[in-house]
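**Student:** next come a sequence and a model predicted from it.
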Amino acid sequence: MKKTAHRRAFRVRYRAMSSSPAHDSPRLLALLAALAALGPLSVDMYLPAMPGMMRAFDTDIAHMHLTASAYLWGFAIFHLACGPLADRFGRRPVLIGGTLLFIVASLGCAQSTGVLELAYYRFVQGIGACVGPTLARTIARDVYGPTRAARALSLIAMLMALAPAVAPGLGGVMLRFVPWPSVFLFLAGYAVVIAVLVFRYLPETLPLRQSLHPLAIARNYGELIVHPFFLAVSIAGALVYAGLLAYLTASGFVFIDMLGVPLPWFGLIFLTSVVGYMSGSALSARLASHHRSETVMFAGSSIAVASTVIMLAAYWLLPQSVLALVLPMTLYALALGLVMPHAMAIALRPFAHIAGTASALLGFVQMGLAALVTAMVGELLVDTPLPLILCMLGASALGLVLASWVQWRGAPVEGLPATD
């Protein structure tokens, strides 16, 4: 009865907030996309600077990849605290606090004088950045419910894809005129704008406050960890996402150092992937109204495996061709646009009461696996992109196995068990 009263009060309070500009659906989706874009911007903008930073710090590829994996580990680990904090204190305070931490860390990155110092600040930057994507997913689940969340998340992903479309090219252009610290100064400025918008326009959407008692947090995480569909869907989506992150973090060395792509043209390489991701996200939003999320996720996982097989074959035939990597990656990005929104919607569907914690654990799994795959690629990548392609193929194939199991069994809806 008490939970019902709290939820009824939440609905009344949220209707009262409908006069807020951010509550208008397109504006809310745009703001959530801008929040979620904090993550990919932090990765993509400094990609063209990595080869030059490697020379400036007098280090190697493996150590530069450490700055990427450190960011991903900070991003992953803080999820475990971000979710419970958001379920206890609300979405807005955690968003604002995390964004302010991101600003401080970005300024620290800009003044770093060594690769290990940069890795430390990147770790802290990852902690601050994780609140944007994590709580954007959570707010979408709060507002749109268990069934409409897949479509909302697909539209957010489509809008968010503008970040990787712009970021590498913008970073490359900036590096023609200003040194690499300017990239992190730009990220700090973007975060300042985000913090102001959240403070001014985003309403609180927390439906029911959860306890921060360690036993309560452990019980909530325990409920998620023993849920087979939550784990299967989270890992399946994370493996496909890890392939993309591995490609992104290796791209500066692969295209600039190995294949000789000029720095001003580097950003154009990502346009095909962005078009693929936006197309996949748009298709995902349309399919959400007519097909089960399990079916769409399985289809996307199948396309991801097919694209990596094509990439491997194209590389063997044309080892020095840029298009042999770029064109199959367009198809892979389309597959990711299909997989991720529906994987998130399936994973969060049964957990309205702990949506923040569920979104946090989902993000931890996603970024933790991405960090592992990225570090592996960094260790193996020397003078050929073959280790990258093989890692992407292995990750997407394992993701397809899990997606097949979810499709076969049928994931539960809120309040109902899975079908046998």
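**Tutor:** Noted; the coordinates are in hand. Residues are numbered from 1 along each chain as shown.

**Student:** make it CA atoms for all contacts and neighbour counts henceforth
**Tutor:** Fine.

**Student:** how close does the nearest residue to Val382 once chain neighbours are set aside get to Ser321?
**Tutor:** Once flanking residues are discounted, Val382 sits nearest to Ile61: 7.8 Å by C-alpha to C-alpha, 6 or more residues apart in numbering. As judged by C-alpha to C-alpha, to the nearest Å, Ile61 and Ser321 stand 22 Å apart.

**Student:** and the helix or strand hosting His65, what does it pack against?
**Tutor:** Secondary structure from DSSP states H and E places His65 in helix 61-89. Contacts defined by 3 or more C-alpha pairs under 8 Å, 6 or more residues apart in numbering; DSSP states H and E place helix 61-89 against helix 50-56, helix 91-110, helix 115-129, helix 131-160, helix 355-380.

**Student:** try 10 Å
**Tutor:** Applying 3 or more C-alpha pairs under 10 Å, 6 or more residues apart in numbering; DSSP states H and E, we find helix 61-89 packed against helix 38-44, helix 50-56, helix 91-110, helix 115-129, helix 131-160, helix 214-225, helix 228-251, helix 355-380.

**Student:** quick one, what contacts the residue nearest to Val382?
**Tutor:** By C-alpha atoms under 10 Å, 6 or more residues apart in numbering, Ile61 lies in contact with Met50, Pro51, Met54, Arg55, Ala250, Phe253, Gly378, Glu379, Leu380, Leu381, Val382.

**Student:** put this next to the previous one:
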Amino acid sequence: MTNPGLPDLVRSPTSPGRRAQRTVAGVPLRLLLVLGALSAFGPISMDLYLPALPRLADALGTSASASQLTMTSCMVGLALGQLVTGPVTDAYGRRTPVLVGLAVFAAASLLCALSTDILVLVALRFIQGAAGGAAIVIARAAVRDRYDTEAAAQVFSLLVVVTAVAPVVAPIVGGQLLRWTTWPGLFNALAVIGVLLLALTARSLPESLPVGARTSGGRTALRSHAAILLRDGDFLGFTAVLALGCGILFAYIIMSPFVLQGAYELDAQTFAVVFAVNSAGLLAVGRWGAILVARRGAAATLRRGLVIGGVGSAALLVAVASGAGLVVLLPILFLTVSSVSLVMPTATALGLAHHGDRAGTAGGVMGLAQFGLSGAIVPLVSINGTNPVLMALTMTGSGTLALLVGTLLLARRRRTEKSR
């Protein structure tokens, strides 16, 4: 359901002198692509240079765990960037902050390419992530500006499909670029992507938050919004489910280069293909999720995703512990990772359901939990190195906790709805 009081971004006008826009589920295709690209900033930032992580460690004379910190600092930056930018967009609108964030992202990417010290690179990756966080939280808020819960879940599911293009393409491109360049060249590519997306966003993303709907009152309003969010058990619960569900994905993203290229001896190009196949699973399941939400609702779709993720991650641990080979391991990994496409959009939509007038702040809090939790957990558990059992344990812990919290939360929600 669209909000009639806001500018029309979701219909396809056919007024005189204008050509009808192509739409997907009622959303203009160009807008959907822009929002998807903004949502994909995290995967783009991390996945393009995933095949180069071992080479980066060798080139800078550092350890695998230290090179993983470049991934962690980016995720922490993405988390804090969303937390800071969210309230800003509630007060000043969505468009200007995202343009500034994209410009800073491109500049930080160029500086990353020039880095010769791992600590400098870690710091620049934090800045890069913080700038990219603006894009992620604004894409999320722009959807909530226009849609209620069930419709928002469908649109978020479509964005997962668009977002999945990034991890499908990025590691393949990164692996192929490594044939002709070294790891700094991949950061130059990220800078180019940032500039192109800046131009596309400036042209195709109109303001979605009218002046009259913006927050006033400065810090007082921010404290009020924060207090409302912290008192909302459903919001906190779905935020926890989102963060834990994404923990499966981030553990895989950060650890799999070392596990698959190290313990299972895949080369960079083969790893990129495996990563792309799993990303294609995210894409396919995300599209199925949009259909499932339309038929069964967001809660039922979330429940299904949590069960698949919990059971899949447990099966992955059993397979790794028993010494099963890649023939067994890769299909289970595919299923487990793909389940995140059912969890992310539905948990986000359900968490934002009652916070349309503070969507930026709420989205920032969700982003902080989503990226901050995984950004902290993965390096802590892999501080002494990464191996297949450790990756499987981390994914299983995230999947099991997400299933437990989500089951309790959805059961309470169902009882509340029946009592009304």
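**Tutor:** Noted; the coordinates are in hand. In this text, all values refer to a predicted model and were calculated from it rather than measured experimentally.

**Student:** need the helices and strands packed on helix 61-89 of structure 1 in TSV with distance to His342 of structure 1 and mean neighbour count, can you?
**Tutor:** TSV is the format used below for the helices and strands packed on helix 61-89 of structure 1 (distance: least, C-alpha to C-alpha, whole Å; neighbours: other C-alpha atoms under 10 Å):
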stretch	distance to His342 of structure 1	mean neighbour count
helix 38-44	19	23
helix 50-56	33	17
helix 91-110	22	22
helix 115-129	22	25
helix 131-160	5	24
helix 214-225	18	15
helix 228-251	9	24
helix 355-380	13	25
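
**Student:** how about these, which one is nearest Phe75 of structure 1?
**Tutor:** Closest to Phe75 of structure 1 of the helices and strands packed on helix 61-89 of structure 1 is helix 115-129 (C-alpha to C-alpha; 4.1 Å).

**Student:** in structure 2, what residues pair with that closest one?
**Tutor:** Under TM-score structural alignment, helix 115-129 of structure 1 corresponds to residues 118-132 of structure 2.

**Student:** just give me how far the matching stretch sits from the chain centre.
**Tutor:** 17 Å (C-alpha atoms, centre = their mean, to the nearest Å).

**Student:** repeat that for stretch 77-85 of structure 1.
**Tutor:** Taking C-alpha atoms, centre = their mean, one finds the center of stretch 77-85 of structure 1 at 15 Å from the center of the full chain.

**Student:** how about stretch 78-89 of structure 2?
**Tutor:** Its chain's average C-alpha position is 14 Å from that of stretch 78-89 of structure 2, according to C-alpha atoms, centre = their mean.

**Student:** give me the mean deviation of that stretch from structure 1.
**Tutor:** On superposition with structure 1, the mean distance recorded for stretch 78-89 of structure 2 (mean C-alpha distance after the TM-score superposition for structure 1) is 1.1 Å.

**Student:** okay, that stretch sits on what stretch of structure 1?
**Tutor:** Using TM-score structural alignment, stretch 78-89 of structure 2 pairs with 75-86 in structure 1.

**Student:** quick check: which element contains the alignment partner in structure 1 of Val285 of structure 2?
**Tutor:** Matched by TM-score structural alignment, Val285 of structure 2 corresponds to Gly280 in structure 1. Assigned by DSSP H and E, Gly280 of structure 1 belongs to helix 263-287.

**Student:** flag every buried residue along that helix.
**Tutor:** Residues of helix 263-287 of structure 1 classed as buried under the neighbour-count rule (16 or more other C-alpha atoms under 10 Å) are 263-264, 266-267, 269-285, 287.

**Student:** go on, stretch 178-196 of structure 1?
**Tutor:** Under the neighbour-count criterion of 16+ other C-alpha under 10 Å, stretch 178-196 of structure 1 has 180-188, 190-192, 194-195 buried.

**Student:** now swap in stretch 331-344 of structure 2 and tell me
**Tutor:** Applying 16+ other C-alpha under 10 Å to stretch 331-344 of structure 2 flags 332-344 as buried.

**Student:** which stretch of structure 1 lines up against it?
**Tutor:** Aligned using TM-score structural alignment, stretch 331-344 of structure 2 spans residues 327-340 in structure 1.

**Student:** how far away from the center of its chain is the matching stretch?
**Tutor:** So, by C-alpha atoms, centre = their mean, the centroid of stretch 327-340 of structure 1 is 14 Å from its chain's centroid.

**Student:** average gap between that stretch and structure 2?
**Tutor:** Stretch 327-340 of structure 1, aligned to structure 2 and superposed, deviates on average by 1.2 Å (mean C-alpha distance after the TM-score superposition for structure 1).
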